[in-house]
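Q: predicted structure and sequence below. I'll ask about it afterward.
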Amino acid sequence: MNNKDNGTNRNFKQGMYNSIVIVIVIAIVILLNLFVGQLDIKIDLTKENIYTLTDETIALANELEDEIQIYFLAKENTEYEVLQNVINEYGKLPHITTQWKDPELYPQFASQYTDSEITGNDVIVVNKSNNESKFIPFEDMYIQDYSINYSTYNYDYNNILDAEGQITSAIQYVTSGVRTKMYVVTAHGETPIETKVSELIAKANVVIEEFDVKSATAVPEDCDILMMNGPVEDITDDELTMYKDYLDKGGKAMFSVAYTPEPTDNYKELIEYYGVNIQDAIVCEQEGYFLQNYPTYLLAGFVSVTDEISADYDDSNFVIAPVSKALSVIDSSELRSTLTVKQIVASSEESFAKINAESETIEKEEGDLDGPFDVVVQASDTYKGATSKVVIFASPFMFKDDFVDYYSNSNVDLLIDSIDWMKDGQESSIAIPQRNLDDTYLEVPMESATLWGIITIIVVPLCFLIVGFIVWFLRRQR
């Protein structure tokens, strides 16, 4: 009888112990959840980190001296949550505060900053120290793009987020107080600057305008930077004189060179005026130094680190330079004493340049030129107290939109850094690329999915079975 009572008491105590342990564990879990909730810890699992601000934005905020206010204009219950989350991240940075404003409750609020129509989910960035402001419409931050799928002949639609790019650009805009204007020459069949690259330049707070030189007698007075992207027709004698005069007075310019079947002697003279010789040949690379299957699409590395442009690049960085002309810096003994020329990017030692662009073979032939060749060159010339600055690119195709999405190259970064160099000591520009919203789900590689499937479906249940069997077996032995 006593043994039965002892067994009952033992079972009762064991049950009480188990119950207490369960209650304690549940209490710990609840308290832990409350604690983590107070910490506001969130993990961005999206493929393109759309909710995570870049290091460039964070560094900009840390260096701010002015107080910035970001207003999010949206009617209640119509807020675009993705944009709202990004704006909330800005509110966590120093010197930046965010505030939601309902246009229906405050119909006149936006009019003090913009004359534009408020459509909802718009943003206004205000510098409270100098009252500078910039209005960002929703359509500039959320972009629906489409392209034709030639395999199905249907439209493929893309949903693009450019919230951080636009807001960070606006912060720089309201704090810098300087506006840069770049004129792009469009009279000789130049390669156009495409949409995405133009938008990145604009986010660097550079205003782009076309310059039809045929109807002009001088470079516009408000031109901060002149760009001529690979003319396929030669410039006139008058243009050559006009460009030299502009540069001699301290002008800034970016030139690129395109392969042309017709001679461009005046344009060559303009490039040579800044210490770079152009050969009528197309550069080809050896295996490992070109884009797969495209020997004329160079993967060119940085050969010189200059404080002005390429200080942040190293051996791991490269640019893609399709169909590059063979450039070479003229020997310093032949240059005027006021001119300084520096090589930045070059092809490999094994590269060569084909004289006959119509050749049926991509292999090196007799008469072809030995490399390496310069791909990007910077030059500066101080004349009568004015310093001109020029950057020369071997290909006009380096700034195609296709390369913006090829994230491992430095094409657009180098373009923006060249623009910054020409701004004469102004702060570095920030041009953050757009992000694709269509792939924001968490992707798990097939190998990882298989591994975790085996672990969760087979290994873990098997471990429970083994542990259960051991416990059962030990109890049977008592």
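A: Everything's here; your move.

Q: contacts, neighbours, all on C-alpha from now
A: OK.

Q: wait, residue 73 sits on residue 123?
A: Yes - taking Cα atoms under 8 Å as the definition, residue 73 is a contact partner of residue 123 at 6.0 Å.

Q: in stretch 230-247, what counts as buried?
A: 230, 231, 232, 233, 234, 235, 239, 240, 242, 243, 246, 247 (16 or more other Cα atoms under 10 Å).

Q: and stretch 290-300, by the same measure?
A: So, applying 16+ other Cα under 10 Å, buried residues of stretch 290-300: 290, 291, 295, 296, 297, 298, 299, 300.

Q: does the last one really touch residue 320, like I thought?
A: Yes - proximity of residue 300 to residue 320 meets the contact threshold set by Cα under 8 Å, at 6.4 Å.

Q: so residue 171 versus residue 350, what's the distance?
A: 46 Å (Cα to Cα, to the nearest Å).

Q: among these two, which residue is more densely surrounded?
A: residue 171 (24 against 13; other Cα atoms under 10 Å).

Q: take the one below as the second:
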Amino acid sequence: MRNKKQSAHRKFTISPRLRYGAISTAIVALVIAALILINLATTNLETRYGWRGDFSFNAVTTQSETTKQILHDLKRPVKIYALFERGEEDQPLLELLNRYSAASDMVTWEQTPPSLNPLLLTRFSSSTTNVSAQNLIVYCEETDRYRVLTATDFVTLAVDTDSGSYNVSGLAYEQQITSAIAYVTRDTVPTLHIATGHGELGEDSLSAFTTLLTNNHYDVAFEKLSDMTFASGDVLCILSPVKDYTDAEMDIIRAYVQGGGAVLFSCDYTDPIENMPNVLSLLRSYGFLPESGLVMASPDETDTFYNNNRLALLPEMQATDVTLEMMLNGRTAMLMVASRGFDPSPESDNSLLVDAVLTTSAKSYLVDTTASRLSITQSDSDKTGPFALALQAKRFTDTGDVSRAFIIGSSALLTEEQLFTMTDGEEFLVRAVSFLTGDDSIDTSIMVKTALRPGLSVNALSLGSVVLVGLPILVLLAAVIILLPRRNL
């Protein structure tokens, strides 16, 4: 009996089925344990170093070289509060914040549910800023400067030319966060002083423009000339006044520009510039010579106007300080609606350099709006182009300073948000202001990531697609390798 039990036990312990089954189980357990350890290790490495590759169709969590450089140069710590309730997180945004903190020890962030910390909302709310859930607060304690980013800040819109409606076209996570970090950590922030009191464009009409400025590291103040105090890098904005400045106000402006102050002008075709000799004299001192009338595109040149509207001009961009980099990057789409024209070739002298920035074609013409004219059809007496629609100037003053000026012939570019969101007007305006401040550190080259997944095509193959297809095949091969020996038992 004892020999029979030993024989049965020996047969059981050496059973091939049991032996291979135990080995397979052990291998599976080891693989699972290894995968868990690898996952924990890679998660830790991703949190600390941001090593994980982004193979999504829009690479929304991938940082540009501009962002990397700004983070590398940071000298002040930045704290980012992500105001999301648990379970309502914007995962791509939070993953991108991990990349920021991994790229620089100066950047930290935390998720803060608003319901658990209402005092945080109060701390960063103001008369112009309302902090709420799903916002980001980017804060630098050393400068005590902060910026609140809302969900709408992270998307860009594009016009559907067929329906006339606006649709989400891009994601601006990186662009907005990097811009906010640069803003809150700057030593000084240039201020654009927008003059009031003479019928100029006001806060309501310029809301889109002021938002663009604050999103690109500038402060904005609407003030009377007599109340303005200028610091280095500030800009005086004289935007479409309809009443002339007094001699006393002109003395303030002359003293400002004599010391190297910069001026941004807009001058619409409806502005009574002929009845404002002081303003006209200031424009001419920079070589800005306004024409009288409304610029119209020729019906023979359909590529010079938009959507069958010859008032909606598609100007030609010239290579200048403001536009050269835009032209190199192919970002030349501009739209100027109901514009005044200027002499495109004003005379420069030893102390003045003036250049046309945007111009029309030689077939464009001026419609005299002061006459009792009922038609915009070109007549033999109409002056023909080309005309300048925007110009830049540098004047060397007696004190050895350089006063810069920039003018546009249509304030619609400042007041109508769709004109710079549907074109390259947004970058154009930011670069114009950067030219005026003399600030070369402002970089607007961070591209918005597309929000729409591109259609599948033969040419759409990427590393992510290879991984997506290849990983299941590898798992299948591993299963075959493990199961084939068991099949032969």
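A: Everything's here; your move. Here the structure is a predicted model, which means the values were calculated and not measured.

Q: overall similarity of the pair, as a TM-score.
A: Comparison of the two superposed chains (TM-score structural alignment, normalised by the length of structure 1) gives a TM-score of 0.67, and 395 aligned residues with a Cα RMSD of 4.5 Å.

Q: out of the buried residues of stretch 230-247 of structure 1, which one sits closest to residue 149 of structure 1?
A: The shortest approach to residue 149 of structure 1 among those belongs to residue 230, at 29.9 Å (Cα to Cα).

Q: that closest one matches what in structure 2?
A: Matched to structure 2 by TM-score structural alignment, residue 230 of structure 1 sits across from residue 240.

Q: wait, what's in contact with its match?
A: Taking Cα atoms under 8 Å, 6 or more residues apart in numbering, we find residue 240 of structure 2 in contact with 199, 200, 201, 265, 266, 267, 268, 271, 411.

Q: excluding chain neighbours, what is closest to the fourth one?
A: Yep, that's residue 265 of structure 2 we're talking about. Nearest residue to residue 265 of structure 2, sequence neighbours excluded (Cα to Cα, 6 or more residues apart in numbering): residue 407, at 4.5 Å.

Q: so the one you found, which state does it fall into?
A: Following DSSP: H, G, I helix; E, B strand; the rest coil, we place residue 407 of structure 2 in the strand state.

Q: mind telling me what it corresponds to in structure 1?
A: Match for residue 407 of structure 2 (TM-score structural alignment): residue 392.

Q: pretty sure its match sits against residue 378.
A: Yes - assessed by Cα under 8 Å, residue 392 of structure 1 is found in contact with residue 378 at 6.3 Å.

Q: and the most centrally placed residue in structure 2, how far from residue 443 of structure 2?
A: Taking Cα atoms, centre = their mean, the centroid of structure 2 lies closest to residue 175, which sits 5.5 Å from it. From residue 175 of structure 2 over to residue 443 of structure 2 the distance is 10 Å, taken as Cα to Cα.

Q: just residue 180 of structure 2 next, same as before
A: Residue 180 of structure 2 is 13 Å from residue 443 of structure 2, by Cα to Cα.

Q: neighbour count: the two, which is higher?
A: Of the pair residue 180 of structure 2 and residue 443, residue 180 is the one with more neighbours under other Cα under 10 Å, namely 23 against 16.

Q: helix/strand/coil for that one?
A: With three-state DSSP as the basis, the three-state label of residue 180 of structure 2 is helix.

Q: now which residue in structure 1 aligns to it?
A: Under TM-score structural alignment, residue 180 of structure 2 pairs with residue 170 in structure 1.
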